[in-house]
Every structure is written in structure tokens, then in C-alpha cells.
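Visitor: Just to be clear, the model below is a prediction. Sequence and coordinates:
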Amino acid sequence: MRVALFLTCVNDTLYPGTGRAVVKLLTRLGVEVDFPAAQTCCGQAHYNTGYRHDAEPLARRFAGVFARYEAVVTPSASCALMVRELYPRLGERARAEGRGDALARTLAPVAPRTYELTEFLVDVLGVTDVGAHYPHRVAYHPTCHGLRGLGLGDRPYRLLRAVRGLDLVDLPGAEECCGFGGTFALKNADVSAAMGADKARSAESTGAQVLCAADNSCLMHIGGTMSRLRTAVRPVHIAEILASTEEEPAA
């Protein structure tokens, strides 16, 4: 199977190791992974801030770049949600505004073929044991886009429970938002910081060494808070855990 990796802006700029982990993991599972260099932002930041017309050129570009692939895999629940759920709304809005069906027709093929990493592993490849080894105590934070948007459910938990050596612990208030929310953290900084502190303290209370999630944007927010609070918990993307093996030191 040949798929494309949609790395996303945050990962490309700040967390390239997550992208390398996805390639390593999928290659180990027999998947051929391409990285189309022409990929850019999916337009989520524009859309969520109200600049929906400005998101359309980015959506068209995404559709063109990834059109030839059987599947598009991304280590970001929020960006997967943008493509799957909000690209169709862009097409519907263009139609409602009397601009025809061209945008909807352009975006329709790529939206259902775009997957967040854990749902691709479980739903498309049909695997939960990916051959990983990660001897650490880990808590999982289900991000809002993954939990309430994509409905990832227990997929990440099933993958983590199958990792050899990993001790998965429950996170108090796991389904509560961490306070990042993209531009929410900028526009409502005090509220965002308080929510982040609550999440960081919850993670620390578990005795976990690692807090993982399916979005590095949320981990960046929580990780910054944990650093300021001087907790011993490290933020690690789930892809990096699943890519770890006994042959290499765990991240």
C-alpha cells in the first residue's frame, strides 16, 4: 500500500521527529510512504479564525498535492478533522454563495481518504500490536479534535496497551480540554494557562514519566506548562512511542 504523509505545519516546523517516527512505523508495517514536498498548511488556522475564503486556496492545493494517493496519513487529529469534516463545509458554503460546485468537486475525493495515524493503523491496516517496545509509565491525553471531532475512541488506548513494557495509567479529567485550542490560547491567554495548569497537574498526579497525545500542538501547550511547573513528566507524541523498538533506546 502506498500512502502520503501529511506532516502539518506544527510538526514540520517544531517536531520533525514525529514525522520520522510515522515513516519508521508505517514502513515497518509494510506501507510505502511518500512525503510530497509541495504540501503546505491545510488552512485550519484560517478557517477557525473566521477567514474561510482564505482557507479555500490552501484546501485546493491540498487536494491537488494528495490526489493520487490511496490514503493520506497525518500525526494530527486536528488537521485530519479539518480535511475530513471542514473541507466539505467549504464546498457547501461556496455552493450556497452561488459560486457553483467546483470547489466541492475538487475537495470531495481527498476528504474521506485522509486519516489520523491511530485510526489508519486500527481501521485501515487492522493492527493494534505494531511491534513497539517502550518501558515507561505513560498517561494518554485525548485531544478535543480527536475525542469529540474524529471520534477516535479507544483506538489510541488499544495501540498503547499492546506496546511491550509500557505501563498505561489513567489520567484524571482526561476528557477535559488542555486549553490550547489554537488561537484560543492567544485570545484567552489567562483561561488557557489555567486549563493547561490543571492538565499538567493531573498528569503529574499519575506518577507517569510520559504524557502522550495524538496532537503535538496540545503537547506543546501542556509541555510548556509542565516545564514552568517543573514537573518530571515529558510530553511525547504517540507516533514516537509506537515507533520505538527494543533495538533502539526509547525516546
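Guide: In hand now; what should we look at?

Visitor: drop to CA atoms for contacts and neighbour counts, all remaining ones
Guide: Noted.

Visitor: Would you mark the buried spots in stretch 149-161?
Guide: For stretch 149-161, a neighbour-count test (16 or more other Cα atoms under 10 Å) marks 149-150, 152, 155-157, 159-160 as buried.

Visitor: Other residues contacting it?
Guide: Residues external to stretch 149-161 that are found in contact with it (Cα atoms under 8 Å, 6 or more residues apart in numbering): 77, 81, 118-119, 122, 128-130, 140, 146-147, 166-168, 242.

Visitor: second one coming, line it up with the first:
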Amino acid sequence: MRVALFVTCVNDTLYPRTGRAVVTLLERLGVRVDFPAAQSCCGQPQFNTGYRREAEPLVRRHAAAFAGYDYVVTPSGSCAAMVRDHHPRLAPRDTAAAAVAERTYELTEFLVDVLGVTDVGAYYPHTVTYHPTCHGLRALRLGDRPRRLLAAVEGLRLAELPGAEECCGFGGTFAVKNAAVSAAMGADKARSITATGAAAVCTVDSSCGMHISGILARQGSPVRPVHLAEILAATKETHR
């Protein structure tokens, strides 16, 4: 199978280790991963802010960059939802956009639904709590896929997060336009995370992890954010 990594802007710019973790993980599972250099932003910031016309060229660019691949895998629930839900409607005459949208999978979907695995051979000897991000929970309906993957990680103890399904308050440009509300929501989420006693909080979206991370730091919390891909890519060798 031909598999391409759609790394996303946030990961490429701020969290490249997440993209590297995806490649490490998939290669360990026998999947060869390509990285199309022509990929860029999927247009989600523009679309969410109301600039539909400005998003359309990015949709066509995305479709061209990932044409020909059997699967496009991304470590981002929000970007996967953007491609699947909105790209075909933004470019209705572009058959390539619709085709790429159908072949796009968030990482946990690809692992569980396509590869058929939950135990990926990971080792992570820490207590972790899981925050289901809004796009993963409501748009993609990831369900228990992330939790099933975490439950199979050797050494990991999963701590339940109170109010797990409540939004962290990020919401992309929502955090900029409604800063006070966003910060208040994030503060509630961060306090709930700290109360679990976990060493780390896991998400499937680096953008939400970034928002939560900043608030945890301001509250003086010892909990660190980590992307699910980084946990699944970890082994006993990486912890030595």
C-alpha cells in the first residue's frame, strides 16, 4: 500500500517530533510512509474564519499533493475532519479532492480500522489521562479507538479524566476572538487534568495540546502534554 503522511501546519512548525513519531510507529508496523513535499495548509484556519474563497486554492493544492496514495494518514483530528467534511464541498468539481478526502484517516482510525491493530508494541511507564478533542469526538467519532490503543501500551496506567468530553476551549481562531471564554474553559480543563494525578495528558490534536499546555504551565501543574503518536512510538529502548 502507498501511504502518505499529512503532518499538518502545527506539527510541522511547532511539534515536528509528533510527525517523526508517526513515521517511527508505522514503519515499526511494516508500513512504508512517504512525505509529499508539496503539502501545505489544508485551509482550516481560513475556512473557520469565514475566508472560504481563500481556502479553495489550498484544497486543490492538497488534493494534488496527495493524489495517487492509497491512504493519507494524519496525527490531527481537526485537520482530518477538515479534509473529509469540507474539502469536497469547497471544491465540488475537483474529483481529486473528493478522492483524497475518502482516503484520509486520522492516525488511530488507520491503526485500528485499516491495519487492524491495537497493540503496537509500545512501552510508556507513566500514568496518563486522555482528553478527547472536539473534532475527534464529534466530527470523526473516534469513539474508543484512542483508549483501546492506550490500554494496550505496556507500563501505562490510564487515569479517568472528569468531564472528559468538555471542550478545552481552544477551537482555533475561537481562542483569539473569544480569549476570555477560551481561557476560562481551558482553566477548568487543566484543573480536571491535574486532579487525575497523571504525569501526562494525551490528545490526538497538537493544537489542543498546545492550548492545554500553556494553561497547565500557568497554573504550575506538573502534568505534561503528549501526543498519542509519541506514546505509541515509545518502546523500552527509548526509555533507557
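Guide: Cool, the structure landed. Owing to the predicted nature of the structure, the values given are computational and were not obtained by experimental measurement.

Visitor: one step back: quick one: which of the contacts of stretch 149-161 of structure 1 sit in strands?
Guide: Cross-referencing the contacts of stretch 149-161 of structure 1 against strands under DSSP state E gives 140, 167-168.

Visitor: could the residues you listed go into CSV alongside distance to residue 59 of structure 1 and neighbour count?
Guide: Formatted as CSV, these follow (distance: Cα to Cα, whole Å; neighbours: other Cα atoms under 10 Å):
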residue, distance to residue 59 of structure 1, neighbour count
140, 31, 24
167, 40, 16
168, 37, 18
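
Visitor: Now render those residues as TSV, adding distance to residue 85 of structure 1.
Guide: Shown next, in TSV, are those (distance: Cα to Cα, whole Å):
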residue	distance to residue 85 of structure 1
140	24
167	34
168	31
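
Visitor: before we move on, the earlier item: between the buried residues of stretch 149-161 of structure 1, which is closest to residue 47 of structure 1?
Guide: residue 149 (15.3 Å; Cα to Cα).

Visitor: Trace the closest one over to structure 2, please.
Guide: Under the alignment (TM-score structural alignment), residue 149 of structure 1 pairs with residue 139 in structure 2.

Visitor: can you check residue 194 of structure 1 too?
Guide: With TM-score structural alignment defining the correspondence, residue 194 of structure 1 maps onto residue 184 in structure 2.

Visitor: State the number of residues packed around that match.
Guide: Using other Cα atoms under 10 Å, the number of residues around residue 184 of structure 2 comes to 14.

Visitor: Now do the strands in structure 2.
Guide: For structure 2, the strands defined by DSSP E cover 3-5, 33-34, 71-74, 104-106, 127-130, 157-159, 200-203, 224-227.

Visitor: Need the single longest helix in structure 2, by residues.
Guide: helix 179-195 (DSSP state H).

Visitor: Packing partners of it?
Guide: If contacts are counted by 3 or more Cα pairs under 8 Å, 6 or more residues apart in numbering; DSSP states H and E, helix 179-195 of structure 2 sits against helix 174-177, helix 206-218.

Visitor: And residue 204 of structure 1, how close does it get to residue 30 of structure 1?
Guide: Distance from residue 204 of structure 1 to residue 30 of structure 1, counting by Cα to Cα, to the nearest Å: 37 Å.

Visitor: and these two? which has more neighbours close in?
Guide: Taking neighbours as other Cα under 10 Å, residue 204 of structure 1 and residue 30 compare with residue 204 leading, 20 against 11.

Visitor: List the contacts of the equivalent of the more buried one over in structure 2.
Guide: Counting by TM-score structural alignment, residue 204 of structure 1 corresponds to residue 194 in structure 2. Taking Cα under 8 Å, 6+ apart, we find residue 194 of structure 2 in contact with 221-223.

Visitor: Of those, which is the nearest to residue 53 of structure 2?
Guide: For the contacts of residue 194 of structure 2, the nearest to residue 53 of structure 2 is residue 223 (40.6 Å; Cα to Cα).

Visitor: Give me the distance between the counterpart of the closest one in structure 1 and residue 171 of structure 1.
Guide: Structural alignment (TM-score structural alignment) places residue 223 of structure 2 against residue 233 in structure 1. As for residue 233 of structure 1, its distance to residue 171 of structure 1 is 13 Å (criterion: Cα to Cα).
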